[in-house]
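> please find the sequence and the predicted model below.
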Amino acid sequence: MSSLTRVRVVARWREGRASHEEVLALRRFLPDVRDRPLVEVLREVQAVPDWVLAVCHPLEARRVCELAQRAGLIAIVEDIPVDGLGPVFNEQLARHLNLTALSVGSGRQGAVGEPGASCVLAWWTVSVLPSFHPAWVVGAVHEEERRSGLSLDRVTTRGFIADENGADIAVLETDEVSDTFGTLNLFQVTPEYMAALDGLGYRFQWSNWATEGTFRFSNPRGDWLVELERVLFRFARQIASTAKSDRFADQLRCWGGYREAITEE
């Protein structure tokens, strides 16, 4: 199974049918259920063998199960990919960008070693992973133009929004995400809080001639990560505006719907 495969975490009823106590536990666990009348929830859950607690990254499933156990529920991880919610892989992104590979040192398809060829100096991508919508990716590649193997000291930045079917691509003067990422302290210690089980997950990848890495976060509350979300959202809107395209308008609306704070300027 891919490390980005989405899995379902479900509450499994002890007697095959939800009891009154389990419904009370479910209401303590899920805010959207807690706000509904008890009789309505009881009638609904007794008609199904289990209840979906979350659709999340496998690494988050253990945390979800621990929280469910504290609430008095039995949680089961269903190791089954959810149709339509899978990730966009680097191989797909390379095709969208007309690169031989999404890697440092690669170039445009059919142009490596030719006059005017490009060479990737650095790249980053952020996979945006909503709980109940298809994933998309925001990213950028920094490419150096070369001629006869010699650098022309000219670097082009291409930003993009992409899904598995295609991409909007725009040439940019600056890369605000790279600049912001360079100021982050990923080892900040923050207090524990009751995280939302549904929402948005993020997978950040980067590579350059000196370093490469990956980190993940979801539904952030800390100011520094919320600010990173805002920068990412602003970057994505910049791509759409520069490309003069509404291809990813639904994704941008979806993004703002999940995380209203990032749309506040």
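Now that the structure is in, tell me what you want to look at.
> from here on, contacts and neighbour counts on C-alpha atoms
OK.
> show me which residues of stretch 39-56 are buried.
Residues of stretch 39-56 classed as buried: 41-42, 45-46, 50-51, 53-56 (neighbour count, 16 or more other C-alpha atoms under 10 Å).
> what about these, which are in strands?
Within the buried residues of stretch 39-56, residues falling in strands by DSSP state E are 50-51, 53-56.
> put this next to the first one:
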Amino acid sequence: MTSIDLNADLGEGFGRWRLTDDEGLLSVVTSANVACGFHAGDAVTMRRVCTLAAERGVRIGAQVSYRDLAGFGRRAMNVPPAELAAEVAYQIGALEVFARAAGARVAYVKPHGALYNRVVHDEEQAGAVVEGVRLADVTLPVLGLPGSRFLKLAERAGLPVVTEAFADRAYTDEGTLVPRGQDGAVITDTDEVVERSVGLARDGAVTSLTGERVLVRARSLCLHGDTPGAVELARKVRGELESSGVRVEAFV
């Protein structure tokens, strides 16, 4: 039977401000990408999400990013490699404290936003993220875009790699994500997102923005937690996957 992991970005708030319905999403997904304080999140939020995830048996992942609270980690930044590596390790370490306190552990690492897109092609920044993960734990799996420099360098460094796809994001003909500033980059139609989810899980393919069939072999499927109606969408995606014969389970 075909199987796939469902991951979502959680803990994306700080102080009195909350963006994601963490409790609702944790009843659906199998892996939680927890913001580690650089693009969103704070100590209280990280601890709360780790506790909820551990109670539900959901894998805890460190969602690392550029230090950019004001821009939600979606602004391009140039960070020296040594500094970026240290900051990636710092974020993982902070989340690990709360994961262990909840009786779990950080099970994987996923870059966020501008950093995620940057390491698809940028050798230097990708290498810095890999170094940061290895500083924290040389056994940690990393999530990333199939064919990215990040996953290639991670594999070369001995880190387990997990390919990821996005049902609610448009793809280019080359299999990369259409930039968010471009029309059609984010897919908001529920039925279309559900249909694309099943296609990605069963066929390893998706239709690009120009109408081309693009192969995207992925072990994990991301659903954005900051999408309006994210919990209901996630439930529909999981329900349709399972009714289509796809087993939904964590990759680790």
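Thanks, I have it. Values in this document were obtained by computation on a predicted structure and should not be read as measured data.
> any idea what the TM-score is?
The pair, once superposed, lands on a TM-score of 0.26 when counted by TM-score structural alignment, normalised by the length of the second structure; 114 aligned residues with a C-alpha RMSD of 6.1 Å.
> circling back to that earlier point, now, which of the buried residues of stretch 39-56 of the first structure sits nearest residue 238 of the first structure?
Closest to residue 238 of the first structure out of the buried residues of stretch 39-56 of the first structure is residue 56 (28.4 Å), distances taken as C-alpha to C-alpha.
> that closest one contacts residue 8, correct?
Yes - assessed by C-alpha atoms under 8 Å, residue 56 of the first structure is found in contact with residue 8 at 6.5 Å.
> thinking again about what came up before, of the buried residues of stretch 39-56 of the first structure, closest to residue 202 of the first structure?
Out of those, the member with the shortest distance to residue 202 of the first structure (by C-alpha to C-alpha) is residue 56, at 11.0 Å.
> which of the helices or strands spans residue 252 of the first structure?
Per DSSP states H and E: residue 252 of the first structure is located in helix 249-258.
> what helix or strand is residue 162 of the second structure on?
Residue 162 of the second structure belongs to strand 161-166, assigned by DSSP H and E.
> er, residue 206 of the first structure I mean
Residue 206 of the first structure belongs to strand 200-208, assigned by DSSP H and E.
> and that strand, what does it pack against?
strand 118-130, strand 212-218 (3 or more C-alpha pairs under 8 Å, 6 or more residues apart in numbering; DSSP states H and E).
> for the ones you listed, give me a markdown table that also has mean neighbour count.
Formatted as a markdown table, those follow (neighbours: other C-alpha atoms under 10 Å):
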| stretch | mean neighbour count |
| --- | --- |
| strand 118-130 | 23 |
| strand 212-218 | 13 |
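> nearest to residue 153 of the first structure, of these?
strand 118-130 (11.2 Å).
> give me the helices and strands touching that closest one, please.
strand 136-147, strand 200-208.
> and among those strands, the most buried is which?
Per residue and on average, the most neighbours among these fall to strand 136-147, with a mean of 22 (mean count of other C-alpha atoms under 10 Å).
> quick one: name whatever helix or strand follows that strand.
strand 150-163.
> quick one: buried residues of that following strand?
Result for strand 150-163 of the first structure [16+ other C-alpha under 10 Å]: buried residues 155-163.
> the longest helix seen in the first structure packs against which elements?
Looking across the first structure with DSSP state H, the single longest helix is helix 223-242. Other helices and strands packing on helix 223-242 of the first structure, by 3+ C-alpha pairs under 8 Å, 6+ apart, are strand 150-163, strand 166-172, helix 176-181, helix 249-258.
> and the angle from that helix to strand 200-208?
Calculated by axes from the mean of the first three to the mean of the last three C-alpha atoms, to 10 degrees, helix 223-242 of the first structure forms an angle of 80 degrees with strand 200-208.
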